[in-house]
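Q: All I have is the shape, not the residue letters:
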């Protein structure tokens, strides 16, 4: 858990960092259906402690890149592509 001490040190300098608690609450709210994405949105981001639904990056919308990442990830864990 190296991120925890580092986050604690950086938070006074970079107050926009999300805490583990805020991230956990946001994830639980999504998983439990307490927060719903706007129609047509599937990508969520936690920015300054608030959920937002930005457009995924151009690379994330690139089908060839997505397929390549899936194949590489499958190979790394020993699954067929």
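A: Looks like it arrived, so ask away. Just so you know, these numbers come straight off a predicted model, no measurement behind them. Numbering: from 1, shown residues only.
Q: can we go C-alpha only for contacts and neighbour counts from here?
A: OK.
Q: Show me the contact partners of the helix or strand where residue 64 lies.
A: Taking DSSP states H and E as the criterion, residue 64 maps to helix 63-76. The contact list for helix 63-76, computed with Cα atoms under 8 Å, 6 or more residues apart in numbering, reads 59, 60, 80, 81.
Q: for this structure, what spans make up the helices?
A: 3-10, 20-31, 63-76 (DSSP state H).
Q: put this beside the first:
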């Protein structure tokens, strides 16, 4: 946490990640100097260390992923591409 509250809070909750730790992890991931192990794609920073846990069920939900993408498109004021869920619905209509 990089807020003015984070330093005193870290004394009480020492497992909080610092802004420096988070920034370093993001830079390593973005630059490719830190790569996921085979079969992993989800990274989490735990106690200052990058870990590769299984994503939660919510993170693996296609409808949630689609909603996040569609929301991002609206926030960025981009033209929305068709939803991959719409394509699945059309395929199931033909079955």
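A: Received the coordinates, thanks. Just so we're clear, the structure is a prediction, and the values are computed from it rather than from any experiment.
Q: mind checking how far residue 11 of structure 2 is from residue 17 of structure 2?
A: With distances defined as Cα to Cα, to the nearest Å, the gap from residue 11 of structure 2 to residue 17 of structure 2 amounts to 12 Å.
Q: between the two, which one's more packed in?
A: When residue 11 of structure 2 is set against residue 17 and neighbours are counted by other Cα atoms under 10 Å, the residue ahead is residue 17, at 18 against 10.
Q: There's contact between the more buried one and residue 47 in this structure, I believe.
A: Yes: counting by Cα atoms under 8 Å, residue 17 of structure 2 touches residue 47, with 5.9 Å between them.
Q: and which of the contacts of helix 63-76 of structure 1 is nearest residue 27 of structure 1?
A: Ranked by distance to residue 27 of structure 1 (Cα to Cα), the contacts of helix 63-76 of structure 1 are led by residue 60 at 20.7 Å.
Q: now that closest one, nearest residue through space, not along the chain?
A: In space, residue 60 of structure 1 comes closest to residue 66 once its chain neighbours are excluded; the distance is 6.7 Å by Cα to Cα, 6 or more residues apart in numbering.
Q: Could you do residue 56 of structure 1 as well?
A: Distances taken as Cα to Cα, 6+ apart put residue 43 closest to residue 56 of structure 1, at 6.4 Å, once the chain neighbours are dropped.
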